[in-house]
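S.K.: Structure for the following, please:
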Amino acid sequence: MPRKLIRKFMPDERKLKSNRYLSWLGSHIHDPNLWHLTRKSVSRAFFVGLFCAFIPLPSQMLIAAVAALFVRSNLPISVGLVWLTNPITIPPMFYFAYWIGTLILGVDPVAIDFELTMEWIKAELEHIWLPLLVGSLVCGIVSGTLGYLLMQRFWVWHVNKSWRNRKSRKFILRKLIRDKESQDSDEATPGKQSDKTAQSKKPE
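M.R.: So this is what the prediction gives:
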C-alpha cells in the first residue's frame, strides 16, 4: 500500500486538530474515518482538495473540510491540497481560470492582479465574477477529476508492484531454502560423501 509514501506529505494530524479555523467542526474532526488512508478516501480527497484549490475565496480550507465531512474523504489531504494556492501560485492559477471563463463565455479578458483577500474581492470581483466563476468551476472539476483518477491508478499500480515484489522475494527465499536442504541432504548421505571423497583422492 502507498500509505507510507502518502504520510510523508500529509499535514500533521495534531496541528490540524488544533487549527483554529477547523475548531468549529467540533467532535467531527476526531472521526477516525476522516483520517484513514484507503484508496477511496485518498482519491476522494484529491478531488476535494484540487477542486477547492480553484475556489476564488479566502475560505478554501473550511470549504474543503466541510466537503471532506460530506463525501468521507481523507481530511488532511483534502485540506492540505488547497495550500497549492499561495501568494506565488494565486495570480497564474486564477488568471488562467479567468481566461478559460472568458473563452467559454466569449468575452474579452482584461489584465488583473489576483489576490485572495476581502479587499480585492470587494474591489474587483464585481467586474470579473462571472468568467472567473465559470473558469474556476471548470478548472476545479477537471483538475479534481484528474487527481481522483490518477490516484486510483497509482494506488492500484503500487499495490500490484508490492505484490509482485513480495512474490519475487518469496520465490527467492524458497529457492535458497531448497538449495540449502539439498546441500544438507547430500552432506548427510554416506554413499555420496564417500564418492565425493574418492573422486577427490583419484590420481590424475
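S.K.: contacts, neighbours, all on C-alpha from now
M.R.: OK.
S.K.: What segments of this structure are helices?
M.R.: 3-9, 13-17, 39-53, 60-71, 75-81, 90-105, 118-188, 190-201 (DSSP state H).
S.K.: I'd like those as CSV, with mean neighbour count appended.
M.R.: Output for the helices of the chain, formatted as CSV (neighbours: other CA atoms under 10 Å):
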stretch, mean neighbour count
helix 3-9, 11
helix 13-17, 13
helix 39-53, 27
helix 60-71, 19
helix 75-81, 27
helix 90-105, 19
helix 118-188, 15
helix 190-201, 11
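S.K.: Any chance of CSV for those helices, columns distance to Gly26?
M.R.: As requested, the helices of the chain are exported to CSV (distance: least, CA to CA, whole Å):
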stretch, distance to Gly26
helix 3-9, 24
helix 13-17, 9
helix 39-53, 20
helix 60-71, 12
helix 75-81, 14
helix 90-105, 30
helix 118-188, 26
helix 190-201, 76
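S.K.: Proceed likewise with the subsequent sequence, for comparison:
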Amino acid sequence: MPKQLFKRFTPNHETIRNHKHLKVFGQLLQDPNLWHMNRRSVAGAFAVGLFWAFIPMPFQMIAAAATAIPFRVNMPISLALVWITNPFTMPPMFYFSYLVGTWMMGTPASNEAFEPTMEWFKHSMGSIWEPLYLGSLVCGLLAALIGYISIRGLWRMHIISNWKNRRGSK
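M.R.: The predicted structure is shown next:
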C-alpha cells in the first residue's frame, strides 16, 4: 500500500533525469538506490525534502537532489516534497520560521508591516535574515526528524497489519 501510493504521486525516472536543472548531476542520477521504494529510502527522502522545504532559497530542488544523492534516498520523493513551499504556503511557513528564530535569539519580532515589493525586501532583509534562517534551520531539522520517524512508523505499522491479516486468513 505505501509503496503504490508513493509511486502514484512521484515523477518517473526519466522526467527527473532529463530535468534541465538536475542535469548537472549527470551519471550520479544513474544510482538505482535513488529510485528504490523501501522504508529507509522513503523515510530518508521525507527528511531531505522537508528539510529543504523550510530553507528560504532559490533552487531548493537542486539542494534536495544534492542531498539525496550521498544519502542514497529516493530522489523523486525528495524533490516532490520540496514543493510544499509554494506561493500559498511560503508566507506562513517562513513567518513562523522567523518567529522561531526571534524567540531563539531573544530579539523582538519586527513590527514593520509586510509589503510584497522589492523595496520592502531590500530594506527589511538586513534585519530579518538572521532570525529567519536560524528559525528555518530549526524548523527544517524538526520537520525532517518528524517526517523520518513518522514514515518509518507508518510503514512498520502497515507491514505488521499485513502480517496479521495473512496470519488470520490461514
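S.K.: TM-score for these two?
M.R.: With the length set by TM-score structural alignment, normalised by the length of structure 2, the two chains reach a TM-score of 0.90; 167 aligned residues with a CA RMSD of 2.0 Å.
S.K.: looking at the helices of structure 1, which is closest to Leu25 of structure 1?
M.R.: Closest to Leu25 of structure 1 of these is helix 60-71 (CA to CA; 8.3 Å).
S.K.: Does anything pack onto the closest one? Which helices or strands?
M.R.: Contact here means 3 or more CA pairs under 8 Å, 6 or more residues apart in numbering; DSSP states H and E; on that basis helix 60-71 of structure 1 packs against helix 39-53, helix 75-81.
S.K.: got a list of contacts for the first one?
M.R.: The reference is to helix 39-53 of structure 1. By CA atoms under 8 Å, 6 or more residues apart in numbering, the list of residues contacting helix 39-53 of structure 1 from outside reads 34, 60-61, 63-64, 67-68, 71-75, 77-85, 137, 139-141, 143-149, 151-152, 155.
S.K.: Quick one: map Ala68 of structure 1 onto structure 2.
M.R.: When structure 2 is aligned by TM-score structural alignment, the residue opposite Ala68 of structure 1 is Ala68.
S.K.: Without its sequence neighbours, what residue ends up closest to its match?
M.R.: Met75 (5.9 Å; CA to CA, 6 or more residues apart in numbering).
S.K.: measure the one you found to Ile159 of structure 2 for me?
M.R.: Going from Met75 of structure 2 to Ile159 of structure 2 by CA to CA, to the nearest Å gives 23 Å.
S.K.: what's the answer for His36 of structure 2, then?
M.R.: To Ile159 of structure 2, His36 of structure 2 is 17 Å away according to CA to CA.
S.K.: before we move on, what about Ser78 of structure 2?
M.R.: 23 Å.
S.K.: Equivalent analysis for Gln60 of structure 2, please.
M.R.: Distance from Gln60 of structure 2 to Ile159 of structure 2, counting by CA to CA: 33 Å.
S.K.: likewise Phe51 of structure 2?
M.R.: 27 Å.
S.K.: if we can go back for a sec, Val110 of structure 1 is nearest to which of the helices and strands packed on helix 60-71 of structure 1?
M.R.: Ranking the helices and strands packed on helix 60-71 of structure 1 by their distance to Val110 of structure 1 (criterion: CA to CA) puts helix 39-53 first, at 22.4 Å.
S.K.: mean per-residue distance, that closest one to structure 2?
M.R.: Its match in structure 2 and helix 39-53 of structure 1 itself, once the structures are fitted together, sit a mean 0.7 Å apart by mean CA distance after the TM-score superposition for structure 1.
S.K.: can you state the direction angle for that helix and helix 60-71?
M.R.: Helix 39-53 of structure 1 and helix 60-71 are oriented at 150 degrees to each other (axes from the mean of the first three to the mean of the last three CA atoms, to 10 degrees).
S.K.: now helix 39-53 of structure 1: which residue numbers in structure 2?
M.R.: Taking TM-score structural alignment, helix 39-53 of structure 1 hits residues 39-53 over in structure 2.
S.K.: Tell me the counterpart of Ser150 of structure 2 in structure 1.
M.R.: In structure 1, the residue paired with Ser150 of structure 2 according to TM-score structural alignment is Leu150.
S.K.: Contact partners for the closest residue in space to Tyr98 of structure 1 that isn't next to it in sequence?
M.R.: Residue nearest to Tyr98 of structure 1 in three dimensions, not counting chain neighbours: Leu132, with 4.2 Å by CA to CA, 6+ apart. By CA under 8 Å, 6+ apart, the contact set of Leu132 of structure 1 is Pro56, Phe94, Ala97, Tyr98, Trp99, Gly101, Thr102.
S.K.: Alignment lookup: Leu132 of structure 1 to structure 2.
M.R.: By TM-score structural alignment, Leu132 of structure 1 lines up with Leu132.
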